[in-house]
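1. show me the folded form of this:
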Amino acid sequence: MVSRSRSLLTAVAAFLLLVVLWELAKLVLPADGVTVGGTRLLPRTGDAAMPHVWTVLERLGTPEVAGAGSRTVGAAVASGALFTLGLALGGLVIGGVSGVLLALIMARFGLVQRAALPYVVASQTVPLIAVAPLVAGWGGKIHILGWAWQSWASVMVIAAYLAFFPVAVGMLRGLTSPAKADVELFRALAAGWWTTLLRLRLPASVPHVVPAVRLAAAAAVVGAIVAEISTGTRGGIGRLIISYAQAATGDPSQMYAAILGAAVLGLVAAAAVGLLDVGLKRYRGSVS
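-> Purely as a prediction, here's the structure:
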């Protein structure tokens, strides 16, 4: 309980520090930024480029567009964030399950680990902006029992692509973390591979898997937002950022409100992993 409260206070303190640095930059730096020899070294800090934090927060309660009956910016951001969160969590589940299965296979067969692990690492060097159009193009050709591939499915697949790597690597590290003496003890007791997996390797992997899943959750959110922008999927926070950015010259606070919603979305996804941490807390430190 104490550690969880400390983590919450740390997160709040980090946010307040970011706010202070933002306002300090507006106060100290020139409004037109700093340019040396035609190269801009520091960004513009005027209200058209960096609105005050309180201006962004106030914008959340104003109508999205002028006119009666229009929803507020905050409502639009919340709706888009929930849509993106659903796709990101779906991608996290798909990527997480795939990563766990591959880690189990690699831990069981050394040949598979030596053959597959370099490709798993190399897969993360491919730019996401190049992967998104390929997934959307390939998915558009899929038709199963009358169901046509939707753009949101492409977003979920891309989110799973980013979530897969940290889970696979973290799980593999956890499965191979038990001390050699512990493994030898199970062998001396004539325990099979499955018994060793359930009684030794899986409990030992918990301290490695939970941080990996937390990282995967944040990566899935980033992947979902970028994929929404790349594939043109409507309804999510990514598309909302693009829509608001088109009017950023006249109302930059609206765009920053959407960006703030995306940041909060990442924190919510990472915090959701805390439920997994609570459920597996009994295994932490149970195996040296």
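2. drop to CA atoms for contacts and neighbour counts, all remaining ones
-> Will do.
3. distance of the most centrally placed residue in the chain from Trp54?
-> The centroid of the chain falls nearest to Ala218 when counting by CA atoms, centre = their mean (2.0 Å). As for Ala218, its distance to Trp54 is 26 Å (criterion: CA to CA, to the nearest Å).
4. correct me if wrong: Val226 contacts Gly238.
-> Yes - counting by CA atoms under 8 Å, Val226 sits close enough to Gly238 to count as a contact (6.5 Å).
5. neighbour-wise, which of the two wins?
-> Neighbour tally, Val226 and Gly238, criterion other CA atoms under 10 Å: the higher count belongs to Gly238, 28 against 21.
6. that one: what secondary structure?
-> helix (DSSP: H, G, I helix; E, B strand; the rest coil).
7. so what's it up against?
-> 80, 84, 224-229, 262 (CA atoms under 8 Å, 6 or more residues apart in numbering).
8. pick the one among those residues closest to Val2.
-> Distance ranking of these against Val2, using CA to CA, places Ala262 first at 28.2 Å.
9. pull out the buried positions in the host helix or strand of the closest one.
-> Taking DSSP states H and E as the definition, one finds Ala262 inside helix 252-279. With burial defined by 16 or more other CA atoms under 10 Å, the residues of helix 252-279 counted as buried are 252-259, 261-262, 265-271, 273-274, 277.
10. show me what that helix is packed up against.
-> Applying 3 or more CA pairs under 8 Å, 6 or more residues apart in numbering; DSSP states H and E, one finds that helix 252-279 makes contact with helix 53-59, helix 73-108, helix 202-231, helix 237-245.
11. give me that answer again for 6 Å
-> Based on contacts counted as 3 or more CA pairs under 6 Å, 6 or more residues apart in numbering; DSSP states H and E, the elements that helix 252-279 packs against are helix 202-231, helix 237-245.
12. quick check: Val100 vs Ala132, distance?
-> On the measure of CA to CA, Val100 and Ala132 end up 24 Å apart.
13. and this one, so I can compare the two:
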Amino acid sequence: MTALRYARKAVLALVGLAVLIGLWELYKSLGPARGGTLFGVPIWARAGNAAMPHVTSVIDAFGAQEVGGATIVRGSTAPTVFESVLSAAGNSLLWAGVGFAIGVVVGLGLALVMDRLQVLERALLPWIVLSQTVPLIALAPLVTGWGNGLSIGPLEWQRWMSVSLIAGYLAFFPVAVGMARGLKSPGAVPTEYFRSVNAGWWQTLTRLKLPASVPFLVPALRLAAAGAVVGTVVGEISIGLEGGIGRLIISYSQGATGDPSRVYTAVIGAAALGLVTAAIVTLFDLALRRYQRTGNAS
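-> Below is the predicted model:
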């Protein structure tokens, strides 16, 4: 049944993609080439080739060779756009993965601390929520400035570490809030039973609270993975880190007047990056399926 459910989701995703492509081509055929305004406010997107290339043009752009300095040239032959997007997405995935790991560790640690001491929950939770109101555009230069010249023993701070730290900043919030809620989810009956047998905090945590929190943790991890990808792309653009999908979008945007299709190849690469992270979390979801049934039952 689980395989059938995921197969159904995959089919629906493909249908949704086909509908999106159909709507894109329909608007391109019927929409105004120069856009449209209402009372001076732009409300209709431009449907001309400079703004909305055909889907087939975007697909063809993946096979075109690089002509600028946006990517690394392998030997004497320039890579294709597909190779450039794949390489950039791989780098961004690595940096986002590090940020995701940072966010999960920090988020779980905060949730456990808040569960252990309620006074810390009342003190920390407002600041955790408030932390997400800081714009990343303002945070990125600060993180980069803090990291410049920093070294821990033989390890020197690299620019990509700033990007991963920004990704972790977005990733920790849903994990901390979701896990804190999950740790408090066990019902009154099982909680009272553990108290009656004089179970300690660690035993109650490992045998009752952690299994019960899995249904809350998995959605939080999905949000954290998406946040890590967004933080990575924004961080790359903000600090000017080369080699990632964010900078590739900027590089292709600078030449969009000549070939707008390439911009969309990088955007598709960023979207695929999000899908890959979602798929990884789904594997984690499958591994913890039995705990989710236990958590729902309790």
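14. need the TM-score from the superposition.
-> Overlay of the two chains. TM-score (TM-score structural alignment, normalised by the length of structure 1): 0.96; 288 aligned residues with a CA RMSD of 1.4 Å.
15. wait, is Arg234 of structure 1 part of a helix?
-> No - when classified by three-state DSSP, Arg234 of structure 1 is found to be coil rather than part of a helix.
16. distance of the equivalent of it over in structure 2 relative to Trp127 of structure 2?
-> Matched across to structure 2, Arg234 of structure 1 falls on Glu242, judged by TM-score structural alignment. For Glu242 of structure 2, the distance to Trp127 of structure 2 (CA to CA) stands at 33 Å.
17. quick one: which of those two has more around it?
-> Legend: neighbour count by other CA under 10 Å for Glu242 of structure 2 and Trp127, higher for Glu242 (18 against 10).
18. where in structure 2 does stretch 120-132 of structure 1 align, residue-wise?
-> Aligned using TM-score structural alignment, stretch 120-132 of structure 1 spans residues 128-140 in structure 2.
19. in the matching stretch, which of the residues would be classed as buried?
-> Neighbour-count burial for stretch 128-140 of structure 2 flags 128, 136, 140 (criterion: 16+ other CA under 10 Å).
20. stretch 38-51 of structure 2 too?
-> Per 16+ other CA under 10 Å, stretch 38-51 of structure 2 contains these buried residues: 45-48, 51.
21. circling back to that earlier point, ok, the buried residues of stretch 128-140 of structure 2 vs Phe216 of structure 2, which is closest?
-> Distances from Phe216 of structure 2 to the buried residues of stretch 128-140 of structure 2, taken as CA to CA, are shortest for Ile128 (17.8 Å).
22. how about the secondary structure of that closest one?
-> For Ile128 of structure 2, the reduced secondary structure class is helix; criterion used: three-state DSSP.
23. that one and Gln65 of structure 2, how far apart?
-> When distance is defined by CA to CA, Ile128 of structure 2 is 46 Å away from Gln65 of structure 2.
24. now swap in Ala279 of structure 2 and tell me
-> Taking CA to CA, one finds Ala279 of structure 2 at 30 Å from Gln65 of structure 2.
25. Ser79 of structure 1 -> structure 2?
-> Under the alignment defined by TM-score structural alignment, Ser79 of structure 1 corresponds to Ser87 in structure 2.
26. ok, the closest residue to Thr233 of structure 1 other than its chain neighbours to Lys141 of structure 1 distance?
-> Using CA to CA, 6 or more residues apart in numbering and skipping the chain neighbours, the partner closest in space to Thr233 of structure 1 is Ser151 (5.8 Å). For Ser151 of structure 1, the distance to Lys141 of structure 1 under the criterion CA to CA works out to 12 Å.
27. neighbour count winner among the two?
-> Set Ser151 of structure 1 next to Lys141 and count neighbours by other CA under 10 Å: Ser151 wins out with 19 against 10.
28. aligned counterpart of the more buried one in structure 2, please.
-> Checking with TM-score structural alignment, Ser151 of structure 1 has Arg159 as its match.
29. rewinding a little: most tightly surrounded among the helices and strands packed on helix 252-279 of structure 1?
-> Burial among those, expressed as mean neighbours by mean count of other CA atoms under 10 Å, is greatest for helix 202-231, which shows a mean of 25.
30. tell me the angle of the helix or strand where Leu17 of structure 2 lies relative to helix 55-62?
-> Taking DSSP H and E as the definition, Leu17 of structure 2 sits inside helix 2-30. Per axes from the mean of the first three to the mean of the last three CA atoms, to 10 degrees, the angle that helix 2-30 of structure 2 makes with helix 55-62 is 110 degrees.
31. contacts only, for the aligned partner of Ala48 of structure 1 in structure 2.
-> In structure 2, the residue paired with Ala48 of structure 1 is Ala50, using TM-score structural alignment. Counting by CA atoms under 6 Å, 6 or more residues apart in numbering, Ala50 of structure 2 makes contact with Pro260.
32. let's see it at 7 Å
-> With contact taken as CA atoms under 7 Å, 6 or more residues apart in numbering, Ala50 of structure 2 is in contact with 257, 260.
33. check Thr80 of structure 2 too.
-> Applying CA under 7 Å, 6+ apart, one finds that Thr80 of structure 2 lies in contact with 62-66.
34. hmm, back to that, return the distance of the match of stretch 120-132 of structure 1 from the chain's centre.
-> 16 Å (CA atoms, centre = their mean, to the nearest Å).
35. what's around the residue lying closest to Ala257 of structure 1 once chain neighbours are set aside, how many residues?
-> Excluding the flanking residues, the one nearest Ala257 of structure 1 by CA to CA, 6+ apart is Val56, at 5.7 Å. For Val56 of structure 1, the number of neighbouring residues by other CA under 10 Å comes to 20.
36. cool, and Tyr193 of structure 2?
-> The local packing of Tyr193 of structure 2 (other CA under 10 Å) involves 11 other residues.
37. cool, Leu108 of structure 2 as well?
-> Using other CA under 10 Å, the number of residues around Leu108 of structure 2 comes to 20.
38. what residue of structure 1 matches up with it?
-> When structure 1 is aligned by TM-score structural alignment, the residue opposite Leu108 of structure 2 is Val100.
39. gap between its match and Ala212 of structure 1?
-> Taken as CA to CA, the spacing of Val100 of structure 1 relative to Ala212 of structure 1 amounts to 11 Å.
40. repeat that for Arg59 of structure 1.
-> Distance of Arg59 of structure 1 to Ala212 of structure 1, computed by CA to CA: 36 Å.
41. with structure 2 superposed, average distance for the one helix or strand Ala153 of structure 1 maps to?
-> In this structure, Ala153 of structure 1 is located in helix 151-175 according to DSSP H and E. In the superposition with structure 2, the average deviation recorded for helix 151-175 of structure 1 is 0.5 Å (mean CA distance after the TM-score superposition for structure 1).
42. who touches that helix?
-> When contacts are taken as CA under 7 Å, 6+ apart, the neighbours of helix 151-175 of structure 1 outside the stretch itself are 87-88, 90-92, 94-96, 98-100, 102-103, 107, 120, 132, 135-136, 139, 201-202, 204-206, 208-209, 212-213, 215-217, 219-221, 223-224, 227-228, 231, 233.
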